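> Kindly return the folded structure for what I paste below:
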Amino acid sequence: MLGPSEIRSLAAALSIRPTKQWGQNFVHDPNTVRRIVKDAAVPSSQTVLEVGPGLGSLTLALLAAGHPVVAVEIDPVLAEQLPKTVRTHAPSHADSLAVVHADAMRLGREDLPRGIDEPAAIVANLPYNVAVPVILHLLAELPSVRSVLVMVQAEVADRLAAPPGSRTYGVPSAKAAFFGSVKRAGSVGRNVFWPAPNVDSGLVRMTRYDVAPWSIDEDHKRRVFAVIDAAFSQRRKTLRSALAGWAGSAANAETILRSAGIEPSERGEKLGVADFVRIAEAQTVVENPPSESG
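Here you go, the predicted structure:
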């Protein structure tokens, strides 16, 4: 494991100065990374995708637990260094690591390394500034991923796991719930990072639906997400008003909502993801009614 002294020494040797641009806050507490790996509960030997491995603390813990790791790193210096760090600290696991130098927001299934099983889980200390879009992108792109355990800003963790009707429920909550169940999985203090962030962190667990209640193809996801974005773009307005631009007019929005079995006077913050799915499906039916035969 990499403790505080190892982290600082390695960063100094590489002339690494953590940047806000890439949201770099390196975990230096061995107990924290062991806890994350344990709480992730990924079956042994299953491949884990790690986004933003940084200097390698969590990577080493995942490898020690018997997981092949696909590490996606945007920083070219860190991407080049990670295999060397593993060869130094865990030489017996060096062949179980594959590093992809890429932006996780652009990663597709075709970018995964050959010769290693597709990832069954995502376990990561995610950069705070891109955490939500990265999670949503990877869940859409990698159907092999069945579970997620990520460390994010505490406020983001609250939003992702918020239920309908709560104060923090919004776009991230509804979009994450499109793929599966989402729960808070604990808190993480600031002192386990270097440099220490100005905010607290939290763990979020996501479990993909075994059988999705709705289609999750790209076109369907795009239509449902458009409804969610519109519903929360004017949070205090009724759905009839908030969806007017999306539907073409307030009258069209009301027709679609009633077709979906939802009161036009309701507000988006009260709806679950299943409701947004019904609205998207109702739009398709209302705008493309079946032709009459005969």
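> CA atoms for contacts and neighbours, from now on please.
Noted.
> How about the contacts made by the closest residue to residue 178 other than its chain neighbours?
Nearest residue to residue 178, sequence neighbours excluded (CA to CA, 6 or more residues apart in numbering): residue 273, at 6.1 Å. When contacts are counted by CA atoms under 8 Å, 6 or more residues apart in numbering, residue 273 touches 174-175, 177-178.
> Over to residue 96?
Contacts for residue 96 were tallied using CA under 8 Å, 6+ apart; they are 63, 67-69.
> Does residue 180 touch residue 205 like I think?
No - using CA atoms under 8 Å, residue 180 is not in contact with residue 205; the gap is 10.1 Å.
> If you rank the contacts of residue 273 by neighbours, which is first?
residue 174 (27 neighbours; other CA atoms under 10 Å).
> Second input sequence below; structure requested for side-by-side comparison:
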Amino acid sequence: MRALAERLGVRPTKKLGQNFVHDANTVRRIARLAGVGSDDVVLEVGPGLGSLTLALLPHAARVVAVEIDPVLAGALPGTVADRAPALVDRLTVLTEDALAVRAEELPVAPDLVVANLPYNVGVPVVLHLLAGLPSLRGGLVMIQSEVVDRLAASPGGREYGAPTAKLAWFAHARRAGPVPRTVFWPVPGVDSALLALERQPPPDAGGATRKEVFAVVDAAFGQRRKALRGALAGWAGSPSAAERRLRAAGVDPTDRAERLTIADFARIAASADRPSDART
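Below you'll find the model as predicted:
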């Protein structure tokens, strides 16, 4: 891996969150835990030097690799041709920012996302892909360990936050195991872990849109130390209006954001249109 990087003139950068996995057992483990099948199209974000790509290709019908670094994107087909020439036809490489990927730009609808995600954009990338690619039924991503704990948290704990609630709109998330620092080059200063995702239907929002539900989530967690009556005062217009909407949604106004499920937030968003909101 170091020799390949030297030949390409690549130096891993913090700006792009480049920590490349060099351990063969780790990438094989990821491919296995992701449950990639022979008919699956896998979307890989940030393939880097190609170690995970090479582990995915034998199991998938196709791998669509999205790489923001043009040098790495240009080198990946050659790496696969050298290491697994019989599988090179299964690979498609797009030089693109994962946060800008749209379904209509992809050559085929992906079934799974499997990726070693940069720490600095891991959460936005996961949410963007699940929102924009409805064909995804789930996947397995590797990100910072404490972020995995937050995204897989249940309501009621300190780790549960706005990203947790938003992710629950799209998918069930669970921690799928740790990843030691030593499998990366360069070695990162934080621990990593695997997050397994399984697509699930969004909650009944009673006519409210996802954007409206997420606005309630952001408002509630923006002042998470406050009771919901106060935290949602700005969103609703006043503390009393917030209390009316919370009661209409069947939510205790003295509760706090971290105790609510995404279904609770959906009911609050929908309560804005209920007749009870007009009471004085």
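> Now which residue in the second structure aligns to the residue nearest to residue 178 of the first structure?
Aligning on TM-score structural alignment places residue 273 of the first structure opposite residue 262 in the second structure.
> can you check residue 179 of the first structure too?
Using TM-score structural alignment, residue 179 of the first structure sits opposite residue 170 in the second structure.
> can you check residue 32 of the first structure too?
Looks like residue 32 of the first structure aligns to residue 26 there (TM-score structural alignment).
> Hmm, residue 184 and that match touching each other?
No - judged on CA under 8 Å, residue 26 of the second structure makes no contact with residue 184 at a distance of 9.9 Å.
> the helices in the stretch 1-150 of the second structure, which residues?
Along the stretch 1-150 of the second structure, the stretches classed as helices by DSSP state H, counting those that start in this stretch are 2-8, 24-33, 51-56, 70-83, 122-132, 145-151.
> now, of the ones you listed, which is deepest in the fold?
helix 51-56 (a mean of 24; mean count of other CA atoms under 10 Å).
> neighbour count winner among residue 180 and residue 205 of the first structure?
Neighbours were counted for residue 180 of the first structure and for residue 205 using other CA under 10 Å; residue 205 has more, 22 against 18.
> Under a three-state scheme, what state does that one occupy?
strand (DSSP: H, G, I helix; E, B strand; the rest coil).
> Excluding chain neighbours, give the residue nearest to it in space.
Nearest to residue 205 of the first structure is residue 149, by CA to CA, 6+ apart, at 4.6 Å.
> my guess is that neighbour contacts residue 202, does it?
No - counting by CA under 8 Å, residue 149 of the first structure stays clear of residue 202, with 10.3 Å between them.
> which one of the two has more residues nearby?
residue 149 (25 against 20).
> What is the aligned counterpart of residue 15 of the second structure in the first structure?
Per TM-score structural alignment, the equivalent position to residue 15 of the second structure in the first structure is residue 21.
> go on, residue 77 of the second structure?
The pairwise alignment with the first structure assigns residue 77 of the second structure to residue 83, based on TM-score structural alignment.
> circling back: a markdown table for the helices of the stretch 1-150 of the second structure, including distance to residue 159 of the second structure?
A markdown table is the format used below for the helices of the stretch 1-150 of the second structure (distance: least, CA to CA, whole Å):
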| stretch | distance to residue 159 of the second structure |
| --- | --- |
| helix 2-8 | 37 |
| helix 24-33 | 25 |
| helix 51-56 | 29 |
| helix 70-83 | 35 |
| helix 122-132 | 14 |
| helix 145-151 | 5 |
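> Run a quick neighbour tally on the corresponding residue of the second structure for residue 108 of the first structure.
Aligned counterpart of residue 108 of the first structure in the second structure: residue 102 (TM-score structural alignment). Using other CA under 10 Å, residue 102 of the second structure has 13 neighbouring residues.
> how much space is there between residue 102 of the second structure and residue 259 of the second structure?
33 Å (CA to CA, to the nearest Å).
> Repeat that for residue 205 of the second structure.
Distance of residue 205 of the second structure to residue 259 of the second structure, computed by CA to CA: 18 Å.
> Likewise for residue 168 of the second structure?
Residue 168 of the second structure is 14 Å from residue 259 of the second structure, by CA to CA.
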